[in-house]
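>>> Have a look; sequence and predicted model below, questions after that.
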Amino acid sequence: MRIEFTKMHGLGNDFVVLDARGANPGQALPAVDATFAAALADRHTGIGCDQLILLEPSDLGDFRMRIFNADGSEVEACGNATRAVGLLHGAAARIETLGGLVIATPTGGGISVEMGKPSFDWNAIPLAYAMDTHAMPVAWEELVNPIAVNVGNPHVIFFVEDPHAIDMARLGPLIETDPLFPDRVNVNVAAVTARDAITLRVWERGAGLTRACGTGACATAIGAMKRGLVDRRVTVTLPGGPLAIEWREDGGIVMTGPATESFRGSFDPAHYGLAI
């Protein structure tokens, strides 16, 4: 039996989406685990993606979204994937994730996602021990005094003069796996270019350098706002393109940007050593 999938992306951050919500009653899925996710994500021997997305029924929302990085690790949140799933669903939806409920709504400018409220508590990031998360007294070579925030998943943000001058391929994994971050961390390097504009590069936990990271854009914008560097509405430009981020007065984060369906297909799980 072949399994249907949808290939999608948000600003080049790409996903394989499997729909197990019951819309395809004749389609059964094998148990989705780290091995299965990594096999499908492999760009040489699988379908290829940054994240595998699994949609399931939910008692808390309209449906549940599970997110597996390319290395097979399951994570709490993915802003770009939420926009992609919102596009696939085609209507406003309350989506259950490991990071909490998020709301995706199609708009004239793409998909808007209500990401919830950020947390700056050191044990919510989490960090290995207590410290000031607004100006962390730590450094990795030229990357110093970051701000840490959890926006459904953990981020550390460094503000620099030129994000493109930072060797993220080397420093990204070094910081991601530092013992200071027991659950690992997403690494952001950003430059504030105006009161309403930020340039950003992201090393994504479990996926590596990415063309876009929706939660990274949210975390970086919130970090810049917390430090008074920008206003409460900004455009964050990543290598894949721009995202609009707003931090509302009620504390909620709203991210707006595009999502695209690339193609649809099917695969035989037996090709990956899997059986239904």
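That came in fine, so what should we check first? Numbers count the residues shown, from 1 in each chain.

>>> From here on, just use CA atoms for contacts and neighbour counts.
OK.

>>> and residue 257, what does it touch?
Contact partners of residue 257, counting by CA atoms under 8 Å, 6 or more residues apart in numbering, are 10, 83, 109-112, 242-244.

>>> cutoff 6 Å now
110-111, 243 (CA atoms under 6 Å, 6 or more residues apart in numbering).

>>> Let me know the closest of the residues you listed to residue 147.
Using CA to CA, the shortest approach to residue 147 within the contacts of residue 257 belongs to residue 243, at 20.4 Å.

>>> and that closest one, how far is that from residue 7?
Between residue 243 and residue 7 the distance is 21 Å, computed by CA to CA, to the nearest Å.

>>> Repeat that for residue 44.
From residue 44 to residue 7 the distance is 16 Å (CA to CA).

>>> Who has more neighbours out of these two?
residue 7 (21 against 9; other CA atoms under 10 Å).

>>> shouldn't the more buried one be in contact with residue 260?
No. Assessed by CA atoms under 6 Å, residue 7 is found out of contact with residue 260, at 8.8 Å.

>>> Can you get me a residue count around the closest residue to residue 2 other than its chain neighbours?
With CA to CA, 6 or more residues apart in numbering as the criterion, residue 2 has its nearest non-adjacent residue at 4.6 Å, and that residue is residue 268. Residue 268 has 13 neighbouring residues, counting by other CA under 10 Å.

>>> adding another structure so you can compare the two:
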Amino acid sequence: MTALADRPFIKMNGLGNEIVVLDLRDAPIAVPPAEARALARPEVLPFDQIMALYPPRVAGTEAFVRIINADGSEAGACGNGTRCIALYEAGRIGRNHVLFESIAGLLDCVVTPEGVTADIGRPRFGWAEIPLAEEFADTRAIELQIGPIDAPVLHSPSVVNVGNPHAIFWVENVEAHDLGRFGPLLENHPIFPERANISLAQVVSPGHIVLKVWERGAGLTKACGSAACAAAVSGARTGRTGRKVRVTLPGGDLFIDWRESDDHILMTGPAEFEFDGKLTPAMLGEPAASGAA
């Protein structure tokens, strides 16, 4: 019997970032990586992340959240998923201010008619915090490139950890590069011992970035909230943008404010329900019983 069989699920999305919410607080159980991969099959319930809710460990929080990628690996942060569980929990308990705990820290969220704002916390810039496999004194631009040494296709990304590691390559046009081709190579580059989310960022103005993302453990995605935060912070840190930025992803816009008073990143954007249901053994990869011979 599959571990998650008969558990209810809620299918949601944030800007097209496909999210499955599993509320496991009443009967906590780990999400087996093999079952996550089986569930993510295109013909079953394709998703980018599972947001699994467990009993709170910190007083005042609604739940402890584990984030599972489509490949079964665990992520430290998912901005779009955070907005989804905030909307779910706010509706469940009838309160617009909700607080979660994750392995990356506390996630403070406010739900309004205009959208959901999530406090993602402070970014980390130290090479060992990201982490990188070797020391770089300045992580605003590290030595990493794709293509010939004298004419690289992509080079000198900004790197940052916003709950998970991100590398942002600054380009003149995000559509001029095949991120589906380069993404897997860069995600798994030896410089990133925990792999990394890879973004192409095009600065339109000091207040606007266009972004395409190869998400660690999920691949090309319509939207990645943590990547939007990473790009906005890195844009401000390198002098390309201000601290308040509109980030346009294939799925739509997110608004990022790298708050000067405490360096916390505030992300605002939509979240929506799609449908709900109950997981079955067949969805989770258990073969159907064969009929009698």
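Alright, I've got the coordinates. Given the structure is predicted, the values throughout are model-derived calculations rather than measurements.

>>> Quick check: the gap between the residue nearest to residue 2 of the first structure and residue 211 of the first structure.
On the measure of CA to CA, residue 268 of the first structure and residue 211 of the first structure end up 29 Å apart.

>>> Repeat that for residue 43 of the first structure.
Taken as CA to CA, the span from residue 43 of the first structure to residue 211 of the first structure is 16 Å.

>>> can you tell me what part of the second structure the lengthiest helix in the first structure aligns to?
In the first structure, with assignment by DSSP state H, the single longest helix is helix 214-226. Counting by TM-score structural alignment, helix 214-226 of the first structure pairs with residues 225-237 of the second structure.

>>> hmm, who's touching the matching stretch?
By CA under 6 Å, 6+ apart, the residues outside stretch 225-237 of the second structure that reach it are 78-80, 241-243.

>>> Now intersect those with the helices, please.
Using DSSP H, those in helices are 79-80.

>>> returning to that earlier point: what do we get in the second structure for the residue nearest to residue 2 of the first structure?
In the second structure, residue 268 of the first structure lands on residue 280 (TM-score structural alignment).

>>> Its match against residue 5, yeah?
Yes. With contacts counted by CA under 6 Å, residue 280 of the second structure reaches residue 5, the gap being 4.9 Å.

>>> what's the neighbour count on the nearest residue to residue 238 of the second structure once chain neighbours are set aside?
Excluding the flanking residues, the one nearest residue 238 of the second structure by CA to CA, 6+ apart is residue 140, at 6.4 Å. The tally of other residues near residue 140 of the second structure (other CA under 10 Å) stands at 18.

>>> what do we get in the first structure for residue 140 of the second structure?
In the first structure, the residue paired with residue 140 of the second structure is residue 134, using TM-score structural alignment.

>>> ok, that match touching residue 149?
No. If you go by CA under 6 Å, residue 134 of the first structure and residue 149 don't touch, sitting 8.5 Å apart.

>>> what ranges do the helices span in the stretch 101-250 of the first structure?
With DSSP state H, counting those that start in this stretch as the criterion, the stretch 101-250 of the first structure has helices at 168-176, 214-226.

>>> Pick the most buried one from those.
helix 214-226 (a mean of 27; mean count of other CA atoms under 10 Å).

>>> how far apart are it and its match in the second structure?
Here the mean offset of helix 214-226 of the first structure against the second structure after fitting is 0.2 Å, by mean CA distance after the TM-score superposition for the first structure.

>>> Excluding sequence neighbours, find me the nearest residue to the residue nearest in space to the middle of the second structure.
Taking CA atoms, centre = their mean, the centroid of the second structure lies closest to residue 78, which sits 3.1 Å from it. Excluding its sequence neighbours, the residue lying closest to residue 78 of the second structure (CA to CA, 6+ apart) is residue 226, at 5.8 Å.

>>> Perfect, I'm done here.
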